[in-house]
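# quick one: sequence and predicted model below, then my questions.
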Amino acid sequence: MRPFRIAIAAVALLASSAAGAHAVLKSSDPAAGATLAAPPAQVALTFNEALEPAFSSVTVLDAAGKSAVAGKARVDAAQPAIVRLETPALRSGAYTVKWAVAGRDGHRRTGSFTFTVQ
């Protein structure tokens, strides 16, 4: 019976460590909730681990919920924990950044935050 308990404990330990291995947003530029005097040249999101470029995206929506940026986000080749989206010509207003990324474990995570340009 003891080997069975050890096996169950090992499986539980592995499952809990794998669940904690997902990509987590550490910071963003602009920061969540920020009010900017000038529009940003890009949105940059920094995660706790390297991202899989094929499964990582960022969109910027205006106050009406329409896409405000035509370009595509790219994972930084030199710093693969950072995904960047160029944001040329954002006008004054409120914006929502929506992101979806996958880390090396393949699990997809999503999130969003807002910022305002004066």
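In hand now; what should we look at?

# please make it C-alpha for all contacts and neighbour counts, starting now.
Noted.

# helices of the protein, residue ranges please.
Shown for the chain, the helices assigned by DSSP state H span residues 2-19.

# residue most distant from the centroid, it?
Ranking residues of the chain by C-alpha distance from their mean position (C-alpha atoms, centre = their mean) puts Met1 at the top, at 44.6 Å.

# wait, what's in contact with it?
Neighbouring residues of Met1 by C-alpha atoms under 8 Å, 6 or more residues apart in numbering: there are none.

# which parts of this structure are strands?
Ranges of strands in the chain, per DSSP state E, are 25-29, 35-36, 42-47, 57-61, 74-75, 82-86, 93-102, 108-117.

# and the second one, how far from the chain's centre?
In terms of C-alpha atoms, centre = their mean, to the nearest Å, the centre of strand 35-36 is found 20 Å from the chain centre.

# from the centroid of this structure, which residue is nearest?
Trp99 (4.9 Å).

# what's the neighbour count on Pro30?
When neighbours are defined as other C-alpha atoms under 10 Å, Pro30 has 21 of them.

# isn't it right up against Pro39?
No - contact criterion C-alpha atoms under 8 Å: Pro30 and Pro39 do not qualify, at 9.6 Å.

# before we move on, the earlier item: how about the residue nearest to the centre of the chain, nearest residue that isn't a chain neighbour?
Excluding the flanking residues, the one nearest Trp99 by C-alpha to C-alpha, 6 or more residues apart in numbering is Val58, at 4.4 Å.

# okay, pairing it with this:
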Amino acid sequence: MKALHTLAILAAAGAIFAAPYAAAHAVLKESSPAANSTVAAPKEISLLFNEKVEPAFSSAKLVDAVGKEVATGKGQVENDRLTLAVPELAPGAYSVQWVGVGPDGHRRKGQFQFTVK
């Protein structure tokens, strides 16, 4: 019985100490333009993460409806926000492909679409 009690204490301690590391991945909280929205041509794309992201390893790119990458400047990172200046966009569907790397070094990636009216 004592061994079971000790095992339970060790498991609880492991869960407490591991929890901050499991939750420490950079996750996209919101974007502008918002995912699946229809908007006037934006001047920039803004991505807000749940934590600070590493500038050297975090990026975004814009792709048009036929899969061609739109020429943009390099994404700028300030704390938990990554912004990407974009040229004048023609009406149509676009996809933003992003990579966010938090302080823990784990790489998260994703994408979302929006439409320019």
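Nice, I can see it. Computed from a prediction, not measured in an experiment: that's the story for all the values here.

# for the residue nearest to the centre of structure 1, what are its contacts?
Trp99 of structure 1 sits next to Ser56, Ser57, Val58, Thr59, Thr110, Gly111, Ser112 when contact means C-alpha under 8 Å, 6+ apart.

# for Val39 of structure 2, same thing?
Pro33, Phe114, Thr115, Val116, Lys117.

# need the counterpart of Ala7 of structure 1 in structure 2.
Alignment note (TM-score structural alignment): Ala7 of structure 1 maps to Leu10 of structure 2.

# now for that match, how many residues are close by?
12.

# Leu4 of structure 2 versus that one, what's the distance?
According to C-alpha to C-alpha, to the nearest Å, Leu10 of structure 2 stands 10 Å off from Leu4 of structure 2.

# before we move on, back to that, what's the closest of the strands of structure 1 to Val11 of structure 1?
In terms of C-alpha to C-alpha, the element of these nearest to Val11 of structure 1 is strand 108-117, at 22.5 Å.

# where does that closest one end up in structure 2?
Going by TM-score structural alignment: strand 108-117 of structure 1 matches residues 107-116.

# stretch 61-74 of structure 1 too?
Using TM-score structural alignment, stretch 61-74 of structure 1 pairs with 63-76 in structure 2.

# what's in contact with the matching stretch?
55, 59-62, 82-87, 92-97.

# one step back: pull out the buried residues from the contacts of Val39 of structure 2.
Among the contacts of Val39 of structure 2, those classed as buried by 16 or more other C-alpha atoms under 10 Å are Pro33, Phe114, Thr115, Val116.

# the match of strand 108-117 of structure 1 vs structure 1, average offset?
Once fitted to structure 1, stretch 107-116 of structure 2 is off its aligned match by 0.5 Å on average (mean C-alpha distance after the TM-score superposition for structure 1).

# what do we get in structure 1 for Ser46 of structure 2?
Structural alignment (TM-score structural alignment) places Ser46 of structure 2 against Ala44 in structure 1.

# excluding chain neighbours, what is closest to that match?
Closest residue to Ala44 of structure 1 apart from its sequence neighbours, by C-alpha to C-alpha, 6+ apart: Arg84 at 4.4 Å.

# which residues does stretch 17-28 of structure 1 contact?
Contacts of stretch 17-28 of structure 1 (C-alpha under 8 Å, 6+ apart): 43-51, 101-103, 105, 107-109.

# who are the neighbours in contact with the residue nearest to Ala102 of structure 1 when sequence neighbours are not counted?
Residue nearest to Ala102 of structure 1 in three dimensions, not counting chain neighbours: Arg108, with 4.4 Å by C-alpha to C-alpha, 6+ apart. Residues in contact with Arg108 of structure 1 (C-alpha under 8 Å, 6+ apart) are His22, Phe55, Ala100, Val101, Ala102.
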